[in-house]
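Engineer: With the sequence up front, the predicted model follows.
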Amino acid sequence: MTKIVISEFMDEAAVENLQTQFDVIFDTNLVDNRSSLLEAVVDADAIIVRNRTQVDVELLAAAPRLKAVGRLGVGLDNIDLKACDAQGVAVKPAHGGNGSSVAEYVLTGILMLRRNAYFSSQPMLAGEWPRQALIGREASGSTLGLVGFGAIARETARRALALDMKVVAFDPHLAADAPEWAGVERHESLDSLLAVADSVSLHVPLTDETRHLIDDAALNRMKPGAILINAARGGIVDEVALAAALREDRLAGALLDVFEQEPLPGGSALGGVPNLILTPHIAGVTEESNARISQMTADNVRDVLAHAGVSA
């Protein structure tokens, strides 16, 4: 019987749907147990992963029957695309499934960090009343800078414009005359965007070109009092440099959902840093997006197996 291995969390309804046709191994512990994962894929026809399972040469060598990698999301830096192509393995990300979730996450961060009013619970319970210290700024009328202007960034821009924000964006891979720029001010360099943005949100993949794109020099180019949001990929932001900028009050705040090492290691440079919100790679995961992405991925894998002539 055709076998599918699922190594990270997935909507149970989509899993149950796959189980009606295929032999499905659904075990979220596999992502943290490499030897068990390699054993599980020996006779697998497909594997479904999120961002932590490493689909590399070692895994592909252990899975000679593999036909498809279903990605519950869109980032592909944990998947060796060249090795997959060489082995004839189709890689299928779930494009468009979590755009709304990420866009809402980014805007929530902007609203919270610009307003500066949501870190007062403990002082208030201690009898303080810090009204003057917590007078923040409105999002309306401020400038949002988007680094990368793909589908999720455009979802974010549409919502930001509805909040009366000005949106600027930098994306050297999108043609200057592309219709997607409508309503958005296009910048030709990252430096020019950082100089004018009150909030900066990152929407680029992790590559050699983008690793530590936001380093100490880039942070120094940002406006005093600006905020930074990274819900794209860990490694795009130099975490040590960001920690220093926040400690030195060069930025008003930051929201990070992705990190160079996940989970965070002990003694992280981000420990104890002021005006910093950390979340565990959850920006694109809501109940609704998880259901959409899971069903899209199940359908993608099913289609690949059908075209490959693999019977259930």
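Structural biologist: Looks like it came in fine.

Engineer: From here on, just use CA atoms for contacts and neighbour counts.
Structural biologist: Will do.

Engineer: any idea how far Asp27 lies from Ser36?
Structural biologist: Distance of Asp27 to Ser36, given as C-alpha to C-alpha, to the nearest Å: 10 Å.

Engineer: what do you get for Asp164?
Structural biologist: 51 Å.

Engineer: repeat for Asp77
Structural biologist: 22 Å.

Engineer: And for Met10?
Structural biologist: The value you get for Met10 to Ser36, if C-alpha to C-alpha is used, is 19 Å.

Engineer: So between the two, which is more surrounded?
Structural biologist: Each of Met10 and Ser36 has its neighbours counted (other C-alpha atoms under 10 Å); Met10 has more, 23 against 12.

Engineer: For the more buried one, which non-adjacent residue is spatially closest?
Structural biologist: Spatially, and ignoring its direct neighbours in sequence, Met10 is nearest to Ser294 (5.9 Å; C-alpha to C-alpha, 6 or more residues apart in numbering).

Engineer: before we move on, what about Asn78?
Structural biologist: Distances taken as C-alpha to C-alpha, 6+ apart put Gln54 closest to Asn78, at 5.1 Å, once the chain neighbours are dropped.

Engineer: Help me confirm that that neighbour comes into contact with Ile79.
Structural biologist: Yes - using C-alpha atoms under 8 Å, Gln54 is in contact with Ile79, at 6.1 Å.

Engineer: These two - which one has more neighbours?
Structural biologist: Each of Gln54 and Ile79 has its neighbours counted (other C-alpha under 10 Å); Ile79 has more, 21 against 17.

Engineer: structure B:
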Amino acid sequence: MPIITLLESIHPAGVEILRQSATVRELSGPDDPRLPEALADSDAIIVRSTPITAATLNQGMRLRVIGRHGAGIDNIDGTLAAERGIRIVNTPRSNTESVGEYTIAALMHLFKRFSEVESALRGGKFTAAAGSLPGQVDRLGLIGRELSGAHLGLVGAGAIGQSVARRALALGMRVSAVDPYADPDALERAGITPVADLASLLPTVDALSLHVPGDPARGPLIGEREFGMLRPNAVLINAARGGLVDEDALARALTGGTLAGAAVDVFSPEPPDVASPLFGAPNLLLTPHMAAMTAEALERMAVDVARFTLEALGAETT
């Protein structure tokens, strides 16, 4: 039976699948003192967020497969793995619904201005002497917007982007997308208007949501120039990768009022430094890389990575 080492814990449903066809070792993370010995004779490893560097791979000379519990593989040295003939498998669709739901929830949060309104209410801005609460909402400049009729722009129209689009269309939004790899006819059949490039998309949208992998060599996709192209009432959601957005430029856009609001679930680096300008920016929802962290998605990721790892090893799955 192949030997598979779990560098971090996964849902028991995935562990059970692995145990049916492999010897499984469960470690407690990259600092586990058993790691070098476990790597030495492992046929496969399964990892969540731990970086898999050259140093790690060089301790596992028998490795044939790396299973990534999640969609992205940017924490793995893919170049060296390819040179060594190590196959990388991931779970690109297991968190699709969770991230889609997160994105729509964040959109609603920003359009309804929940953070601003709650802060005003808790801060005593609403008083009995000032009349009705709806009237005070108006006078305090806290009126929200409807998603229905608003224009959502997607950067990336893969599985997650299309999951967001389905939900947005059901709420009456118009949806456009920039994705050079997507079939324009397929997008149109799904109700999504394909757009040639980012420069054409940005000036037209009320909300922009990012659903593409990061590329450290390319640098941020959204920076000072792109924020200047958005409408002042637009909002941004990034639940993809931290490096896609210039965080300092985002803080300036929010503070200067050239962007109405943003939701950020991913950072560069992670965790973010609390001294970052983001933490002082207004109208910004910050969450700790949790868009995919639902009970359902974590179970699906564990089951999928177990099955895909065993299949890549040539082991039988039931």
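Structural biologist: That came through, no problem. Given the structure is predicted, the values throughout are model-derived calculations rather than measurements.

Engineer: TM between them?
Structural biologist: In this superposition the chains share a TM-score of 0.90, using TM-score structural alignment, normalised by the length of structure 1; 304 aligned residues with a C-alpha RMSD of 2.1 Å.

Engineer: After alignment, which residue of structure 2 pairs with the residue nearest to Asn78 of structure 1?
Structural biologist: Taking TM-score structural alignment, the alignment pairs Gln54 of structure 1 with Pro51 from structure 2.

Engineer: Can you tell me the SS state at the residue nearest to Met10 of structure 1?
Structural biologist: Here Ser294 of structure 1 is helix, with the state taken from DSSP: H, G, I helix; E, B strand; the rest coil.

Engineer: Comparing the helix or strand containing Ala13 of structure 2 with structure 1, how large is the average distance?
Structural biologist: Following DSSP states H and E, one finds Ala13 of structure 2 within helix 12-19. Compared with structure 1 after the fit, helix 12-19 of structure 2 shows a mean deviation of 2.7 Å (mean C-alpha distance after the TM-score superposition for structure 1).

Engineer: So which residues make contact with that helix?
Structural biologist: With C-alpha atoms under 8 Å, 6 or more residues apart in numbering as the test, helix 12-19 of structure 2 has contacts from 24, 299, 302-307, 310, 317-318.

Engineer: Do a quick rundown of the strands in the stretch 1-150 of structure 1.
Structural biologist: Secondary structure of the stretch 1-150 of structure 1, counting by DSSP state E, counting those that start in this stretch: strands at 3-6, 23-26, 46-49, 68-71, 90-93, 143-147.

Engineer: against structure 2, where does the fourth one fall?
Structural biologist: Read that as strand 68-71 of structure 1. Mapped onto structure 2 using TM-score structural alignment, strand 68-71 of structure 1 covers residues 65-68.

Engineer: mean deviation of that stretch from structure 1?
Structural biologist: Here the mean offset of stretch 65-68 of structure 2 against structure 1 after fitting is 1.0 Å, by mean C-alpha distance after the TM-score superposition for structure 1.

Engineer: all helices for structure 2, in order.
Structural biologist: Secondary structure of structure 2 (DSSP state H): helices located at 12-19, 35-40, 54-58, 78-83, 96-111, 114-122, 133-139, 159-170, 184-189, 198-201, 224-229, 247-256, 295-313.

Engineer: With mean neighbour count as new columns, can these be given to me in a markdown table?
Structural biologist: Converted to a markdown table, the helices of structure 2 look like this (neighbours: other C-alpha atoms under 10 Å):
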| stretch | mean neighbour count |
| --- | --- |
| helix 12-19 | 18 |
| helix 35-40 | 18 |
| helix 54-58 | 15 |
| helix 78-83 | 14 |
| helix 96-111 | 21 |
| helix 114-122 | 14 |
| helix 133-139 | 13 |
| helix 159-170 | 20 |
| helix 184-189 | 13 |
| helix 198-201 | 16 |
| helix 224-229 | 16 |
| helix 247-256 | 19 |
| helix 295-313 | 21 |
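
Engineer: check contacts around Glu104 of structure 1.
Structural biologist: Thr156.

Engineer: cool, Asn290 of structure 1 as well?
Structural biologist: For Asn290 of structure 1, the contact set (C-alpha under 8 Å, 6+ apart) comprises 10-11, 98.

Engineer: Ok, Pro288 of structure 2 next?
Structural biologist: 265-266, 271.

Engineer: Spatially, what comes nearest to the most centrally placed residue in structure 1 if we skip its sequence neighbours?
Structural biologist: Nearest to the mean C-alpha position of structure 1, by C-alpha atoms, centre = their mean, lies Ala232 at 3.7 Å. In space, Ala232 of structure 1 comes closest to His203 once its chain neighbours are excluded; the distance is 5.3 Å by C-alpha to C-alpha, 6+ apart.

Engineer: Pull up the gap between Ala94 of structure 1 and Gly148 of structure 1, please.
Structural biologist: Distance from Ala94 of structure 1 to Gly148 of structure 1, counting by C-alpha to C-alpha: 19 Å.

Engineer: Correction: the previous question concerned Ala182 of structure 1.
Structural biologist: Here Ala182 of structure 1 is placed at a distance of 15 Å from Gly148 of structure 1 (C-alpha to C-alpha).

Engineer: In this structure the residue nearest to the centre of structure 1 contacts Thr210, no?
Structural biologist: No - Ala232 of structure 1 is not in contact with Thr210 according to C-alpha under 8 Å; the separation is 11.1 Å.
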